[in-house]
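S.K.: A structural model of the following input is requested.
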Amino acid sequence: DSTNINNGHKYIYDANGNLVYINTSRVKRDGKEDDKASEQKYRWDEENRLLAADENGFVSNYWYDADGERTVKTSGENEAIYVNSEFSGGNTSTARFSLYVSPYLVAGQGGKYTKHIYVGSQRIVSKLGDLASYGADPRRIPYAGNEADGLTINYKDKYNQQLQSIKDNYKTFDLPYNGKDNDDYVNGQGFCCNDDTPEAAQARTMNASTRSAVDNNFHDKDNYEKMQFYYHPDHLGSSSYITNLDGEVAQHIEYVPFGEVFIEERNNTWNTPYLFNAKEFDEETGMYYYGARYYEPRLSLWMSCDPLQEKNPNMCSYVYCINNPTRYIDPTGMIWEDPKKSESLKRSINNRIESINKNTSKLKSEIETGKGRFLFWSYKLNDNQKTNRRDKISENGQKVELLKQSLTAIVR
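M.R.: Reported below is the predicted structural model:
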């Protein structure tokens, strides 16, 4: 008798057009309304980057570099005890942790990491490994950038800054924070890697399989990064089949047009988070990370305004690929494109750049020798002709720079 028969949704945006609140209400058969059956809250910074998400008490935190690329992701649950409506105690745990070292390397809790191999901009292989394969104590390894150019990095201060950011996020969401410090990074044992999450269990299994290599402090050829997975995408770049080193299918995914997973078959070995358009799917929020923005496939909408909105004022800033997701893609969350036409356009631009560079080399050679050529004849250059060639070289340089900017926009 209490089966849900009607759902209502409420959306609130901030002054910059970023989605900050979603409320789902439900009217049951008995006519009673649960006005807060589900709540999602989002926190953004001044550059419209998502800092944190609260999914009914499950909080995810995000950090970015100076270029706006995501560098760290953590998420965890908050267990609290209330007595007579007053907070009495609780615990805040870290369920997942990801460190994006570069597009080629992602580290996680439990000392595990994933290497990515690309052909151009397309990811073709992911290789799994763990710190135990190296038999390394990170405390004995010089950190990148530490004491470089006379600078010393205080990692304790950076840790405290990150911890304060998490506390600020919980305060914004009106949730108590009761986390426990875990800074034992030996063999990747930090960030609550000994919790009961599948990621931690997988890391412990991988550590055990390479323990003999650790004891002898060398790589075991039979175990080192043996877990390799190959991507077989569709015409939009979305992961369709994932195969292992033996060619066996480890994961199979099919999608509805706007990116929501329709069918997924997988074994328990490993499953890729890089799904629709080969973008990372955040399970904790149900959104895809495109770089400039986050995309919600269940709503078929972007979560924030397009940074290049003024270039297409006649289009809704939240619409995904002008509502034609079976033909177009949006590699960065800023501009949609036809993947087939973009490849042709990139070839044309590269050919044009090569032609201009050849012309520039010819002009420079003529200035150096003081001789110009016309068909089969050469002639001596006067000062005016040399000036014209220098102007042409400068003009060519500007053209090449503009073409490279266009090429970068297409590739990204």
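
S.K.: contacts and neighbour counts: CA atoms only from here.
M.R.: Fine.

S.K.: Would you state the helices of the stretch 251-400 of the chain in chain order?
M.R.: According to DSSP state H, counting those that start in this stretch, the stretch 251-400 of the chain carries its helices in the segments 339-369, 383-411.

S.K.: Reformat those as TSV; add distance to Lys36.
M.R.: As requested, those are arranged in TSV below (distance: least, Cα to Cα, whole Å):
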stretch	distance to Lys36
helix 339-369	42
helix 383-411	42
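
S.K.: Let me know which of those helices is the nearest to Val72.
M.R.: Taking Cα to Cα, helix 383-411 is the member of these nearest to Val72, at 24.0 Å.

S.K.: one step back: in a markdown table, list the helices of the stretch 251-400 of the chain along with mean neighbour count and distance to Ile22.
M.R.: As requested, the helices of the stretch 251-400 of the chain are arranged in a markdown table below (neighbours: other Cα atoms under 10 Å; distance: least, Cα to Cα, whole Å):
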| stretch | mean neighbour count | distance to Ile22 |
| --- | --- | --- |
| helix 339-369 | 15 | 33 |
| helix 383-411 | 15 | 33 |
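
S.K.: so which of the ones you listed gets nearest His219?
M.R.: Distances from His219 to each of those were compared using Cα to Cα; the shortest belongs to helix 383-411, at 36.5 Å.

S.K.: and the closest one, what other elements does it pack with?
M.R.: Contacts of helix 383-411 with other secondary structure elements, assessed using 3 or more Cα pairs under 8 Å, 6 or more residues apart in numbering; DSSP states H and E, are made with helix 339-369.

S.K.: distance between the helix it packs on and the chain's centre?
M.R.: The chain centroid and the centroid of helix 339-369 are separated by 33 Å, computed with Cα atoms, centre = their mean, to the nearest Å.

S.K.: Now do that helix against helix 383-411, angle only.
M.R.: Orientation note: helix 339-369 sits at an angle of 160 degrees relative to helix 383-411 (axes from the mean of the first three to the mean of the last three Cα atoms, to 10 degrees).

S.K.: and helix 339-369, what other elements does it pack with?
M.R.: Packed against helix 339-369, as judged by 3+ Cα pairs under 8 Å, 6+ apart, are the following elements: helix 383-411.

S.K.: The structure of the following sequence is requested for comparison with the preceding one:
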Amino acid sequence: MNKRESFSTSCIRLGAYYNYDASGERNLKLTGQTIEITQNGQSVYSPVLDQQTLYASALVTVNDKGYTKHYFEEGKRICSKIGSGELQNVNQKVDHMEMDYEAQRSIQTEGITNTYEGCMEITPYINNGNLYDNIIKKYEYQVNSGEPIFYYHSDHLGSASYITDSSGAETQQLVYLPFGEDWVDKKYNTGQFETPYKFNGKEKDQETGYNNFGARYYYDWASIWLSVDPMSDKYPHLTSYNYCENNPIMLVDPDGRDIDPANKEEWNDKKRMISLEFGLAFRKYEQNKNDKNAKDKLAGLSSVLLSMNRMEKSEQMYSLNKRFNGINRTTYDPKSKKITLHFTSMEMFIHEVTHGGQVESGKLGYDKTTGNPVAFDVFDEKEAYKVQEALYPYSVPDEIRDGNVNYESLNSIKVGKESNFYQNIETKEMNGNTIENGIKLKDNPNNLFIDNRKKK
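M.R.: Model prediction:
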């Protein structure tokens, strides 16, 4: 299965043994210190594997100190609960359970009658009581309410950035270099939980420093995998040991086999929602082609889908940054050469996607060296607000509603905490055929960016 089964080193005096289930998932880890034995002048190092970790499932791990229960949301680990509770003697016999079939039949018959009369629920009973309260509960130890709980605060790649306890106090801070190597690992209370789940949310083995992705192990210090990619035939242009096409900021590798864009799922979800809205709007428009609202909404949705399709086909890299508050904007990073759509809601996502479409059509550009927007004019913002208003009328400020978008009205609204957000916006229409700072946008090979260092 191309799996690492054991590890031993004399440098740090650690050894390990790994076992895997039929599907290739690691289900047991034995670790311990190595001891040095000298015989006839020769030193031999032998590990004493006295520390055990059992991976009962993806949700529970058990070691010598107790167990850890993990909670996930859409595949991302969000919480770990440390416990030491256990069941009583498993050999103890459970009380005999009896069922009164006549009483059960009577209850079901009554339920059928009630359903017919309007009650849409049948509630069966066993032994006149709750199974858990009557049978199971008395064989359990009481849950220890003092068992600590820790929460993960992850970045867009799923890497744990902050760990907090149940009161919200910070217990650990983690910062990574681009390829996952630990840069900052700060513990605020060394006696508390220290997460082994770090880069991409994967477990980092303390004894080796390798990250267990499932299909294979990743060595972040060297930025390579330790074994051949099982799906290497899908990427013939890449070495089998390459991590995420050397693009760890934008891409993640779920289990060491395939590559997924970090924002692909969120992008696709939003596109499905918009496509569904388009279908509904089209049917409404077909019923009454004189309905101006239906016509405007259909045009707005069509414009958004066109922009998204252009962005998908572009060689330019885009990313999404869903935030709970702050300014909605589209930015360009000269270092990563990535355009990021920052948005707080669905309506603002549509607004920023419109700007993405303007980038692709050459209406809007960015300075290569500073990242500042170039050729950003009132008409670009008017188009974005028009699409936004057609789909979500009440999300647009009153000052610029009904197409009343100009320099004065834009600067009369507050964007985030900034009241003069649009003070530098161009008042004349700028596009791909407009000379800006002596350089035409269309002169750029991809019609997107301007290098102001070349201006005449």
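
S.K.: re the thing from before, what's the closest of the helices of the stretch 251-400 of the first structure to Trp44 of the first structure?
M.R.: Comparison of the helices of the stretch 251-400 of the first structure against Trp44 of the first structure by Cα to Cα identifies helix 383-411 as nearest, at 25.0 Å.

S.K.: if we compare the helices of the stretch 251-400 of the first structure, which one ends up closest to Asn244 of the first structure?
M.R.: Comparison of the helices of the stretch 251-400 of the first structure against Asn244 of the first structure by Cα to Cα identifies helix 339-369 as nearest, at 27.0 Å.

S.K.: What is the equivalent residue in the first structure for Thr38 of the second structure?
M.R.: Using TM-score structural alignment as the criterion, the counterpart of Thr38 of the second structure in the first structure is Tyr82.

S.K.: OK, contacts around that match?
M.R.: Listed by Cα atoms under 8 Å, 6 or more residues apart in numbering, the contact set of Tyr82 of the first structure reads Ser88, Gly89.

S.K.: immediately after the host helix or strand of it, which helix or strand?
M.R.: Following DSSP states H and E, one finds Tyr82 of the first structure within strand 78-83. Read in the C-terminal direction, the helix or strand following strand 78-83 of the first structure is strand 86-92, with elements assigned using DSSP H and E.

S.K.: so how far is that following strand off the chain centroid?
M.R.: Going by Cα atoms, centre = their mean, the spacing between the C-alpha centre of strand 86-92 of the first structure and its chain's C-alpha centre is 33 Å.

S.K.: can you state the direction angle for that strand and strand 78-83?
M.R.: Using the same axes, to 10 degrees, the inter-axis angle of strand 86-92 of the first structure relative to strand 78-83 is 160 degrees.

S.K.: ok, and for strand 86-92 of the first structure, which residues are buried?
M.R.: In terms of neighbour count (16 or more other Cα atoms under 10 Å), strand 86-92 of the first structure has its buried residues at Thr92.

S.K.: For the helix or strand just after that strand, name the packing helices and strands.
M.R.: Per DSSP H and E, the first helix or strand lying C-terminal to strand 86-92 of the first structure is strand 96-102. Based on contacts counted as 3+ Cα pairs under 8 Å, 6+ apart, the elements that strand 96-102 of the first structure packs against are strand 70-76, strand 105-108.

S.K.: what's the mean deviation for the first one versus the second structure?
M.R.: Between strand 70-76 of the first structure and its aligned partner residues in the second structure, the average distance after superposition works out to 0.9 Å, using mean Cα distance after the TM-score superposition for the first structure.

S.K.: need the strands for the stretch 201-350 of the second structure, in chain order.
M.R.: Counting by DSSP state E, counting those that start in this stretch, the stretch 201-350 of the second structure has these strands, from start to end: 203-204, 211-212, 217-219, 224-225, 251-252, 260-261, 317-322, 329-333, 338-343.

S.K.: Show me what Pro60 of the first structure aligns to in the second structure.
M.R.: Wrong residue type there; residue 60 of the first structure is Ser, not Pro. Aligning on TM-score structural alignment places Ser60 of the first structure opposite Ala16 in the second structure.

S.K.: Count residues in the vicinity of its match, would you?
M.R.: Here the count is done by other Cα atoms under 10 Å, and Ala16 of the second structure has 24 residues near it.

S.K.: I'd say it and Leu28 touch.
M.R.: No - when contacts are counted by Cα atoms under 8 Å, Ala16 of the second structure is not listed as touching Leu28 (10.5 Å).

S.K.: Now do the contacts for the corresponding residue of the first structure for Lys264 of the second structure.
M.R.: The pairwise alignment with the first structure assigns Lys264 of the second structure to Lys341, based on TM-score structural alignment. When contacts are counted by Cα under 8 Å, 6+ apart, Lys341 of the first structure is found next to no other residue.

S.K.: thinking again about what came up before, I'd like the strands of the stretch 201-350 of the second structure laid out as TSV, including mean neighbour count and distance to Thr109 of the second structure.
M.R.: Compiled in TSV, the strands of the stretch 201-350 of the second structure are given as follows (neighbours: other Cα under 10 Å; distance: least, Cα to Cα, whole Å):
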stretch	mean neighbour count	distance to Thr109 of the second structure
strand 203-204	20	53
strand 211-212	22	55
strand 217-219	22	58
strand 224-225	19	63
strand 251-252	20	55
strand 260-261	15	53
strand 317-322	17	52
strand 329-333	19	62
strand 338-343	20	55
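
S.K.: Kindly reformat these as CSV and extend each row with distance to Ile435 of the second structure.
M.R.: Written out in CSV, the entries for those read as follows (distance: least, Cα to Cα, whole Å):
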stretch, distance to Ile435 of the second structure
strand 203-204, 53
strand 211-212, 51
strand 217-219, 49
strand 224-225, 46
strand 251-252, 36
strand 260-261, 35
strand 317-322, 25
strand 329-333, 20
strand 338-343, 22
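
S.K.: Spit out the contact partners of the counterpart of Glu254 of the first structure in the second structure.
M.R.: Pairing criterion TM-score structural alignment: the partner of Glu254 of the first structure within the second structure is identified as Val175. Val175 of the second structure is in contact with Ser161, Asp182, Trp183, Val184, Asp185, counting by Cα under 8 Å, 6+ apart.

S.K.: again, only using 10 Å
M.R.: For Val175 of the second structure, the contacting residues are Ser159, Ala160, Ser161, Tyr162, Glu181, Asp182, Trp183, Val184, Asp185, Lys186, Lys198, Phe199, taking Cα atoms under 10 Å, 6 or more residues apart in numbering as the criterion.
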